[in-house]
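Chemist: Pasting a predicted model and its sequence here:
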Amino acid sequence: MGSPLLSNRSSGQRLGITEPISLSGPTEDDVIKTHELEKFLQDAGLYESQEEAVTREEVLGRLDQIVKIWVKSISRAKGLNEQLVQEANAKIFTFGSYRLGVHGPGADIDTLCVGPRHATREEDFFGELHRMLSEMSEVSELHPVPDAHVPVMRFKFSGVSIDLLYAKLSLWVIPEDLDISQDSILQNADDQTVRSLNGCRVTDQILRLVPNIQNFRTTLRCMRFWAKRRGVYSNVAGFLGGINWALLVARICQLYPNALPNMLVSRFFRVYTQWRWPNPVMLCDIEEGSLGLQIWDPRRNPKDRFHLMPIITPAYPCMNSSYNVSASTLRILSEEFQRGSDICEAMESSRAEWDTLFEPFAFFEAYKNYLQIDISAENADDLRKWKGWVESRLRQLTLKIERHTYNMLQCHPHPGDFSDKSRPFHHSYFMGLQRKQGVLVNEGEQFDIRLTVEEFKHSVNLYTLWKPGMEIYVCHVRRKNIPKFVFPGGVRPPRPSKATWDSRRAMELKAASSSQVDKSPEGQGTPDEMDEGRKRKREEEVESNLKSARIVAALPSSTGEAQESVLASVATNGAGDIGHDVVQNHITGGSAYGKPSGSVADESSSREAENLAIEKITSVSYVACPDFSKELDELEDDVQQKDKYEDTDKSGKSPPMVSLTSNVAATAVMSSNGISTSGSFYTSGDIEELEPAELMAPPSIVNPPAPPTQRKPLIRLSLTSLGKAKGKGT
């Protein structure tokens, strides 16, 4: 379905906004390591069987037939003449992981139905087509979501999961050879159609902008698997989703166009460890276009100025695909990139293998303190809607905690949810908490985030489709009290007996520390202190970049002069002038296939030259931006809270405050209904619980039931207990 498979490039034209860092080809070791990687991915079960692949093709073919029948049916019903009825057509396109060729067994297929101007979304797509699908025996679990930001119809067809979007074009007849990559396709399209088309247009553009599609696919499949194992694959949680990882990998492929996946994976970590966020990652220049659609432009759009990790889509209208990233999740991503870079370096000297890179992150061993967010509903349908809404708001809790504690309390959201089988219609989410590394802690000092949590719950309870039974609870739970249902089989695992990369590194640090202590009376600190020092340094680098870096982008202007100036600056200051030639001389050693000379000095010089080229590409600056740490635009619901607090202040009552406090006495708390109550310290074992405030019925609900009496909400977290775990126990 959609555009034909794009072939690899052999013409040698430059892809990307800068010259490549290296044109060197694979060494014999690269070929061997790439084969090992492909085998590892095969053994991990990341490739579907031939039988499943054939089934998917059959399902897509059948779906294409169905929408063609559907559009002819509604055309006849609308009174079109017989010729137009016969010419009426609709077409199915694919996008996402399936179109990119990196989907795994059981993955859903992202599809787009493109229809003519007289086939409406509300009445015809979600009406007549939905009715047709509901009557088919092959279709199950049919679930329309017409009010989503990108309206979608979800269902299973012969067991294959389908997400079907709809785009209504301004054409009377949809040609079978329709090319949706042309910007003219967006002419007179509504916002929902533009967003629906965007997935296909971006996916196809990525495939056009990578030098070798097969190497891109293997590398992307690897990075997706790595991200899931390390717990950083989730757009909604504030990490990165499928399109984000695809764009990051595509940029590395542009910078190393002749490299095999082994080298591409290594360079992925090397480049993004050094990347100076919030400089954006872009596969091509940003074009303003002629249709007047809003594009990513920090000069014109205030919200764009606060994006921490911009990854820009390559199809018009170009947008930031990673606006959900927060200060906390950027810190975690940066740590994971550094870990990946360290392991890839160790692999080059045979001190690590591929399975080391993919060791899963032990989330429930990593912290001493967690927030547990529980949600429940009356039935499965209500839970599905409530769950989707809460998940879309969870990132706000991270942002609020960061802002209200001045980034002193750092959050690590788990990307998935958990369900307790003994409690129907119930799900739980978890967030690791730790104080900022290197911050001096006063004795007995605590984080008081009660009002922050209450503010979050209040915004969640404003859900317009809220129904009785939709509840949310938040509590503080210590590591040793993490509920067992989060673990496989409901059994808490023992301390890992197998040495992991992180534990081995800690032992190496300890050995290095011991030898330094013997040589110096001052010593070098404990392994934990050395490890925290490295992490603190990386955090400081990230914060420094967020405050001082300038946006790197070929931003459009009405005259085109600004864009030409930017491109000239890239050519002058980017990797092209020193990176490409210098790296070629050292990396390739004068050979087209990059055979190393064997000299340690040459290898060191090559690495230094490559790092210099990376530094050039990642740090060119053009447009100044304000302090990124505020993220005020990401907290739209704070406007409502502010209004409420101002009204309270006018009435003579003190507005609620979130602060760092060492006071353990009762504190005034503002409940979600605006009534000030007295909070008292409530403890249940080792769990400090935050019960839900009154469920807020949205304005559309008339005469909601009276909420039950609630206990006073309270969470206090001791600063001294919020350090990250180092395997010492709780």
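Modeler: Now that the structure is in, tell me what you want to look at.

Chemist: Please count neighbours and contacts with C-alpha atoms only from this point.
Modeler: Fine.

Chemist: quick one: Glu471 from Lys387, how far?
Modeler: Distance, Glu471 to Lys387, by C-alpha to C-alpha, to the nearest Å: 10 Å.

Chemist: Spit out the residues that contact those two alike.
Modeler: In terms of C-alpha atoms under 8 Å, 6 or more residues apart in numbering, Glu471 and Lys387 are both contacted by the residues Ile375.

Chemist: Check the secondary structure at Arg62 for me.
Modeler: Of the three states, Arg62 takes helix under DSSP: H, G, I helix; E, B strand; the rest coil.

Chemist: Report the contact partners of the spatially most central residue of the chain.
Modeler: By C-alpha atoms, centre = their mean, the chain has its centre lying nearest to Leu240, at 1.8 Å. Shown in contact with Leu240 (C-alpha under 8 Å, 6+ apart): 232-234, 322, 325.

Chemist: Now secondary structure and distance to Phe485 too, for those residues, in CSV please.
Modeler: Output for those, formatted as CSV (DSSP: H, G, I helix; E, B strand; the rest coil; distance: C-alpha to C-alpha, whole Å):
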residue, secondary structure, distance to Phe485
Val232, coil, 22
Tyr233, strand, 22
Ser234, coil, 21
Ser322, coil, 31
Val325, coil, 28
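
Chemist: Give me the buried subset of those residues.
Modeler: For the contacts of Leu240, a neighbour count by 16 or more other C-alpha atoms under 10 Å gives the buried set as 232-234, 322, 325.

Chemist: ok, structure two:
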Amino acid sequence: MADKKHHRQKTMVTGGGGNNQSYQNNNSSNQQQPFNQQQQSSNIGNFTKKSYPKKNYSQFKNQDQNQIKQNSVFDDPFEESSYLKFLMSERYHIYEDIAAKERRYEALQKLKEIINQWQIDHAVNVRKINQQEAQKRQSCLLPFGSYEMGVHFPDTDMDLICVFPQYILQEDFFNTFKTFITSQKDVENVIDVVDARVPILKLKFMGNQIDLLYACIDPKLLNEQVKIQKIIKDEQVFNKLNQVSQNSLNGLKATQNLIKSVPNPRKFKIFLRCIKLWAQRRGIYSNTFGYLGGISYAILVAKICQDHPDLELVDLVHKFFEVYSEWKWFDPVFIKIGKKKDNTKLDLNKLQVLDAYSQDIMPILTPNTNPKNSAYRVCQLTFDTICSELYRGKQILKQLAPSTLKVIKQPDEQEESIPQTQTDNQEEIKGGDLLQQQILTTSTISLPKKICWTKLFQRFRFFGNYNHFIRVDVLSTDESGHLKWQGYVESQLRRLIQLFQDVEQIQGLRIYPRALSRDETRDTMNDQFKCCDSYFIGIKFNETGSQASVNLREQVINFCNFLEIGRVTKQINNVRILHFKKSELPEELIEKY
């Protein structure tokens, strides 16, 4: 492997790395701080795990600012982990309250009733199934993904699989059922995405965004005595399903395998929430735009949990950035699934497995016996962005060392600088993070100046880091077809990024991973269209491009020609692509994002 060249070696991150076997020895040069003999210790990799009495993060709620200042450098990993949980809960509010959980549960129960009502009526009236038989073989509604794992945020959508008897066809689901559920109370924004790798029916129900997947199995297996979760474990039964059903149920299988593969599910969930928070704040959480999605981050986190089962939360976070900032991405990331006595394991030399990632830039394999690359949408530019953010996180955590690695440095020792953006400094100066400022400016601690945990989660201010932007306006004269048109354009924007990356004068590109409304952009150019949602691509030109005009017309025309294939209605839907300088954008937009 040492001489292996790879087409993905162009990256913003330099330095050594190691993968499955080698990365566990990366920090061999780190020195350990001496500790009390009464504290028990055990070596895990290159960390020294200490035993301390566990503390609850709620202790920070009642502390005044002076006490919080004293906690900027912690004595033990349990206390620092508690502080990290406190930040996630009380500062960033990533947990749902009881009322929101109850509303989600109520929505699921009502949605299940609606689906069963339609299935029975359709089976009896269209498929001519006996009424009693149709009522006996009711459908199943199975959650998977972040909601099933219990790591969802308050605004996260729910991924659900509708498992029907085989006499309910896929076209029935995406046509008849779509019409039926659109007419139901509390249902809005129903969109079918049938040309995706896994066809989805998107809708908003009782205020919850929901993605519905279709699957069907033998009607004899649909009864109260048999659980679908047990059925899909049987590979012989699973392989007899049609390909559409297998693709849909693979998400549920991956969710189950993830939870069962980690040594401590509770620690895994908190760890994953922390990494998801970081990814969202840094603008690299979106499978649609070519970044990583929830399943990819879950696999990366599970890998660290498997390889380092005894580390505390703060040490796991440190290890996450240390490992993946140096990962050699011609090797895939995958986790061990199944017990030792099981035959369920991943053979990377199988042709079927090699085909799953051989042409991809960032292979992160799903934990199934027939894996797929969950990061197949990552392109070269988004790959570079992800790597640069991982490198930034690693450099921050070098200064914010885990408690098990903290060493008092001499004043003349120099630390490697953290790559800062313009807005990293701006956010500190503007006073938006009072807690962080008070910690950073404290003089009551004799240790060298440290960075607070909030530095890791600082939001990437997109418009503060670029001077040129491409704005893609998705336009419609009618609301009914706008959402589907917008979803199609959004899913293809990474193609425009790939077209731009071949322009010599362009040094860097980054897409903002969500649409901005007309009110946010202060749009006045598209008044003839009732609906307008805008996407922004930040561009950095090299010295040649900054001193001369750059013509991107050819790339824009090619992208528009491609969009014409999926254009729903020419009289209703349109797209407009424009160039803006930062000075031409509203000040409110620049300050907010």
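Modeler: Alright, I've got the coordinates. Just so you know, these numbers come straight off a predicted model, no measurement behind them.

Chemist: Neighbours of Glu587 of the second structure, how many?
Modeler: By other C-alpha atoms under 10 Å, the residues close to Glu587 of the second structure number 12.

Chemist: typed the wrong thing, it's Glu122 of the first structure
Modeler: 12.

Chemist: in which helix or strand would I find the counterpart of it in the second structure?
Modeler: Superposed on the second structure with TM-score structural alignment, Glu122 of the first structure falls opposite Glu171. Per DSSP states H and E, Glu171 of the second structure falls inside helix 170-171.

Chemist: contacting residues around the next helix or strand after that helix?
Modeler: Tracing the chain past helix 170-171 of the second structure, the next element assigned as helix or strand by DSSP H and E is helix 178-182. With C-alpha under 8 Å, 6+ apart as the test, helix 178-182 of the second structure has contacts from 114, 118, 187-188, 190, 192, 201.

Chemist: ditto for stretch 119-126 of the second structure
Modeler: 129-131, 134-135, 138-139, 167-168.

Chemist: most surrounded residue in those?
Modeler: Compared across these, Ser139 has the highest neighbour count, 27 neighbours, by other C-alpha under 10 Å.

Chemist: That residue matches what in the first structure?
Modeler: In the first structure, Ser139 of the second structure lands on Ala90 (TM-score structural alignment).

Chemist: What of Pro513 of the second structure?
Modeler: Residue correspondence to the first structure (TM-score structural alignment): Pro513 of the second structure is matched to Pro415.

Chemist: measure Phe157 of the first structure to Glu122 of the first structure for me?
Modeler: The gap separating Phe157 of the first structure from Glu122 of the first structure is 22 Å, by C-alpha to C-alpha.

Chemist: on that earlier part again, can you convert the contacts of Leu240 of the first structure into TSV and add a column each for distance to Ser392 of the first structure?
Modeler: Formatted as TSV, the contacts of Leu240 of the first structure follow (distance: C-alpha to C-alpha, whole Å):
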residue	distance to Ser392 of the first structure
Val232	17
Tyr233	15
Ser234	11
Ser322	14
Val325	13
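
Chemist: What is the most widely separated pair among those residues?
Modeler: Greatest spatial distance in those: Val232 and Ser322, 12.7 Å, computed using C-alpha to C-alpha.

Chemist: Return every residue with contacts to both of these two.
Modeler: Listed contacts common to Val232 of the first structure and Ser322 are 239-240; contacts here mean C-alpha under 8 Å, 6+ apart.

Chemist: Tyr52 of the second structure contacts Ser41, doesn't it?
Modeler: No: the pair Tyr52 of the second structure / Ser41 is not scored as a contact, 10.0 Å apart, by C-alpha atoms under 8 Å.

Chemist: and Lys336 of the second structure, helix, strand or coil?
Modeler: Assignment for Lys336 of the second structure (three-state DSSP): coil.

Chemist: Tell me the counterpart of it in the first structure.
Modeler: So Lys336 of the second structure corresponds to Cys284, using TM-score structural alignment.

Chemist: burial measure for its match, as a count.
Modeler: 21.

Chemist: Please apply the same query to Ile270 of the second structure.
Modeler: 18.

Chemist: so how far is Cys531 of the second structure from it?
Modeler: For Ile270 of the second structure, the distance to Cys531 of the second structure - C-alpha to C-alpha - is 39 Å.

Chemist: For stretch 574-593 of the second structure, buried residues please.
Modeler: Using 16+ other C-alpha under 10 Å as the test for burial, stretch 574-593 of the second structure gives 574-575, 577, 582, 589-590.

Chemist: actually stretch 159-173 of the second structure, not the one I typed
Modeler: Neighbour counts over stretch 159-173 of the second structure (16+ other C-alpha under 10 Å) mark 159-165, 167-168, 170, 173 as buried.

Chemist: One more: stretch 125-137 of the first structure?
Modeler: Neighbour-count burial for stretch 125-137 of the first structure [16+ other C-alpha under 10 Å]: 125-126, 128-130, 133-134.

Chemist: And for Asp64 of the first structure, the neighbour number?
Modeler: For Asp64 of the first structure, using other C-alpha under 10 Å, the count is 18.

Chemist: now for it: what does it line up with in the second structure?
Modeler: Using TM-score structural alignment, the partner of Asp64 of the first structure in the second structure is Lys112.
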